[in-house]
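Engineer: Sharing a model prediction with you, sequence too.
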Amino acid sequence: MTQSSTITIDLAKTVFQVAFFNKFGVLKSNEKMTEHKMLSFIVNHPEALICMEACSSAHYYGRKFEGQGHKVKLLPPHIVAKYRAGNKNDANDALAIYEALKRPNIYSVAVKSISQQDLASLLKLRKGYIKQRTQVSNRARGLGAEYGVKLPEGITSLKKRLPDILEDDGNQL
């Protein structure tokens, strides 16, 4: 473990749970903070190790904190969940992040650069569009089957044949 203090953050949209541990691992505070208060708190603890779950906005804050000279670790949420004591709430989540961090052989996720995040976002969007396209083509095939019209499988065949099928006066569409 590090010789510096450790800050664990349970990220949220507006209110963040921030737990602060001194260099000996003693919990000094675990409180809810607005984004502004959290950022001020971080600035007042230079060279702290900051640990968060690798979830929405983690890479943004990770880059921000690294830019301020902090070491940042992002832990996968499924690993953090194993170390939660008690009910799932923000305070317990911030403590669970610290517990997971202390364990040997726990891997962390690297903070993505802007270009890495851009590429990951594009790939995620593309995957979503392909999934939606597949859902629409499956719905069209199902609807066609309700009227006795068999639409071809495969998006290329469907795109090619669909206009002729829709214009065909001989089917019940």
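Structural biologist: Cool, got the structure.

Engineer: contacts, neighbours, all on C-alpha from now
Structural biologist: OK.

Engineer: who's in contact with residue 94?
Structural biologist: Contacts of residue 94 were listed using C-alpha atoms under 8 Å, 6 or more residues apart in numbering, and they are 8-10, 17-19, 30.

Engineer: Now do the helix or strand harbouring residue 165: which elements does it pack against?
Structural biologist: Taking DSSP states H and E as the definition, residue 165 sits inside helix 155-167. Applying 3 or more C-alpha pairs under 8 Å, 6 or more residues apart in numbering; DSSP states H and E, one finds that helix 155-167 makes contact with helix 114-146.

Engineer: one step back: mark which of the contacts of residue 94 are part of strands, please.
Structural biologist: Mapping the contacts of residue 94 onto strands (DSSP state E) picks out 8-10, 17-19, 30.

Engineer: Pasting the second one now:
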Amino acid sequence: MQQNHKITTIGLDIAKNVFQLHGIDADGQVVLRKSLRRGQMRPFFEKLAPCLIGMEACATAHHWARTLIAAGHDVRLIPPSYIKPYLRRQKNDAADAAAICEAVTRPSMRFVPVKSENQQATLMLHSARELLISQRTALINALRGHFAELGIVVPQGAHNARQLIAILEDDEGYTPQAVRIALGPLATALIEIKGQIAKLDKAILAAHRNDDVSLRLSTIPGIGPVIATCLSASVPDAKLFEGGREFAAWLGLVPRQHSTGGKPRLGSISKMGNRRMRKLLVVGAHAALYRMKNGKTQSPLAEWARTLLAKKPFKLVAVALANKIARIAWAIMARNIRFQPEFVPDHRALISV
């Protein structure tokens, strides 16, 4: 390794215990190839002169980005899919670090904003809630399936599972003892998970009330505390996107293109980007569209949705509405404003958001 002051850019491939570094100077010459253990990371970079550091936006990347920024370095996080084209032939830690180093110097490269600890904590609430909801669904399906074998069927819906639990708790009802022993633990686990989900909902609501961006996002039809907090924590700086259309494309809410020879060919939505945010926006759009369809909402956005419903299927319109909501959300985050539907003069203004 040559003198540290000659290092201008470092590609850092992070892992659990072994970290690979690839550094270049101002002329692009390689001056550093080195691996570090976890305990060596902080002392090494604290002694190193400030430089540009590129990392893959993966697990623990935001923690290390905050640590290196505190040491005076300029840190950029790159989406993994944008690094792959710069990887040469075989994949290993050294090759990954070299690819990251080359990618971070590209002027057209797209970077991921570094999240704060509070933003990561909010997203952990969402991850835990999503996991518990999936476990709740599995338990409900198991109870419904087993009771169906006994000829006991209740309407669909999570709240109707209480009827099945009541059957198990009814000592006077006719239920074989073996059924109570087998399904009792499932019912107990279901009750416990419901309580834990309620606690997470309260924590998300508290985070929502303490976040100005989340409060402003909740003024948009179809966005409540859950979606608003997820958007606010997932997008620290909306100005990194050129506009609402680019933000919607980043979420995967735009048609997939396969165009050639000047002939545009559009398919279904691309489903790229943040899967959780896209799912939440589509679910919120479904809820908003039901109210708009029934005439309970009167606004230019609702009128646009009802006009489209006259020509297109409900689910297709819901995805289109989710695209529209995403664009409006970008405008609110980037311009520090609230959603004010009365100031929207016509449908074209909504489309251009």
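Structural biologist: Noted; the coordinates are in hand. Note that the structure is predicted; figures quoted are calculated from it, not measured.

Engineer: Overlay the chains and give the TM-score.
Structural biologist: Here the TM-score for the pair of chains, by TM-score structural alignment, normalised by the length of structure 1, is 0.86; 170 aligned residues with a C-alpha RMSD of 2.2 Å.

Engineer: what about structure 2, which of the contacts of residue 94 of structure 1 hold up?
Structural biologist: Counting by both residues aligned by TM-score structural alignment, their matches' C-alpha atoms under 8 Å, the members of the contacts of residue 94 of structure 1 that carry over to structure 2 are 8-10, 17-19.

Engineer: Buried members of these into ChimeraX, please.
Structural biologist: Here is the ChimeraX command that picks out the buried ones among those, judged by 16 or more other C-alpha atoms under 10 Å:
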select :8,9,10,17,18,19
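
Engineer: From the kept ones among the contacts of residue 94 of structure 1, pick the one nearest residue 140 of structure 1.
Structural biologist: Here the nearest of these to residue 140 of structure 1, counting by C-alpha to C-alpha, is residue 10; it sits at 43.3 Å.

Engineer: before we move on, the earlier item: quick check: the farthest pair among the contacts of residue 94 of structure 1?
Structural biologist: Pairwise distances among these were taken by C-alpha to C-alpha; the largest, 10.4 Å, belongs to 10 and 30.

Engineer: Identify the contacts common to the two.
Structural biologist: Shared between the contact lists of residue 10 of structure 1 and residue 30 (criterion: C-alpha under 8 Å, 6+ apart) are residues 17-18, 91, 94.

Engineer: possible to save the residues you listed as TSV with distance to residue 40 of structure 1?
Structural biologist: Listed next are those as TSV, based on distance: C-alpha to C-alpha, whole Å:
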residue	distance to residue 40 of structure 1
17	14
18	12
91	19
94	18
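
Engineer: now, the most widely separated pair of the residues you listed?
Structural biologist: Using C-alpha to C-alpha, these span at most 8.0 Å, a distance reached by 18 and 91.

Engineer: which neighbours do those two share?
Structural biologist: Residues within reach of residue 18 of structure 1 and of residue 91 at once, by C-alpha under 8 Å, 6+ apart, are 10, 30-31.

Engineer: can you list these in CSV and add distance to residue 106 of structure 1?
Structural biologist: Listed next are these as CSV, based on distance: C-alpha to C-alpha, whole Å:
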residue, distance to residue 106 of structure 1
10, 18
30, 23
31, 25
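
Engineer: Kindly indicate which of the residues you listed lies nearest residue 124 of structure 1.
Structural biologist: Of all those, residue 10 has the smallest distance to residue 124 of structure 1: 24.0 Å, by C-alpha to C-alpha.

Engineer: which residue lines up with the closest one in structure 2?
Structural biologist: Residue-level alignment of residue 10 of structure 1 against structure 2, with TM-score structural alignment as criterion, gives residue 13.

Engineer: in structure 1, what residues pair with stretch 199-219 of structure 2?
Structural biologist: Aligning stretch 199-219 of structure 2 against structure 1 (TM-score structural alignment) gives no matching residues.

Engineer: how about that stretch: buried residues?
Structural biologist: 200-201, 204-205, 207-208, 213-219.

Engineer: ok, so of those, who is nearest residue 131 of structure 2?
Structural biologist: residue 200 (11.4 Å).

Engineer: Please identify the helix or strand for the closest one.
Structural biologist: With secondary structure defined by DSSP H and E, residue 200 of structure 2 is part of helix 177-209.

Engineer: Quick one: work out the angle between that helix and helix 117-149.
Structural biologist: For helix 177-209 of structure 2 and helix 117-149, the angle between their directions (axes from the mean of the first three to the mean of the last three C-alpha atoms, to 10 degrees) works out to 150 degrees.

Engineer: now the counterpart of residue 69 of structure 1 in structure 2, nearest residue through space, not along the chain?
Structural biologist: Matched by TM-score structural alignment, residue 69 of structure 1 corresponds to residue 72 in structure 2. The shortest distance from residue 72 of structure 2 to any residue that is not its chain neighbour, by C-alpha to C-alpha, 6 or more residues apart in numbering, is 5.6 Å, and that residue is residue 50.

Engineer: just the strands in structure 2 please.
Structural biologist: Along structure 2, the stretches classed as strands by DSSP E are 9-13, 18-24, 30-37, 52-56, 74-78, 255-257, 266-269.

Engineer: ranking these by burial, who's on top?
Structural biologist: Among those, judged by mean count of other C-alpha atoms under 10 Å, the one packed with the most neighbours on average is strand 9-13 (a mean of 27).

Engineer: Next, the angle strand 18-24 makes with that one.
Structural biologist: Using the same axes, to 10 degrees, strand 9-13 of structure 2 lies at 160 degrees relative to strand 18-24.

Engineer: In structure 1, what sits opposite the residue nearest to residue 72 of structure 2 in the alignment?
Structural biologist: Taking TM-score structural alignment for the superposition, residue 50 of structure 2 sits opposite residue 47 in structure 1.

Engineer: was I right about its match contacting residue 6?
Structural biologist: No: Residue 47 of structure 1 is not in contact with residue 6 according to C-alpha atoms under 8 Å; the separation is 9.1 Å.

Engineer: surely residue 154 of structure 2 meets residue 165?
Structural biologist: No: using C-alpha under 8 Å, residue 154 of structure 2 is not in contact with residue 165, being 11.3 Å away.

Engineer: Comparing these two, which residue is more hemmed in?
Structural biologist: Legend: neighbour count by other C-alpha atoms under 10 Å for residue 154 of structure 2 and residue 165, higher for residue 165 (18 against 13).

Engineer: Distance check, the residue nearest to that one when sequence neighbours are not counted against residue 174 of structure 2.
Structural biologist: Closest residue to residue 165 of structure 2 apart from its sequence neighbours, by C-alpha to C-alpha, 6+ apart: residue 187 at 6.0 Å. Relative to residue 174 of structure 2, residue 187 of structure 2 is positioned 17 Å away (C-alpha to C-alpha, to the nearest Å).
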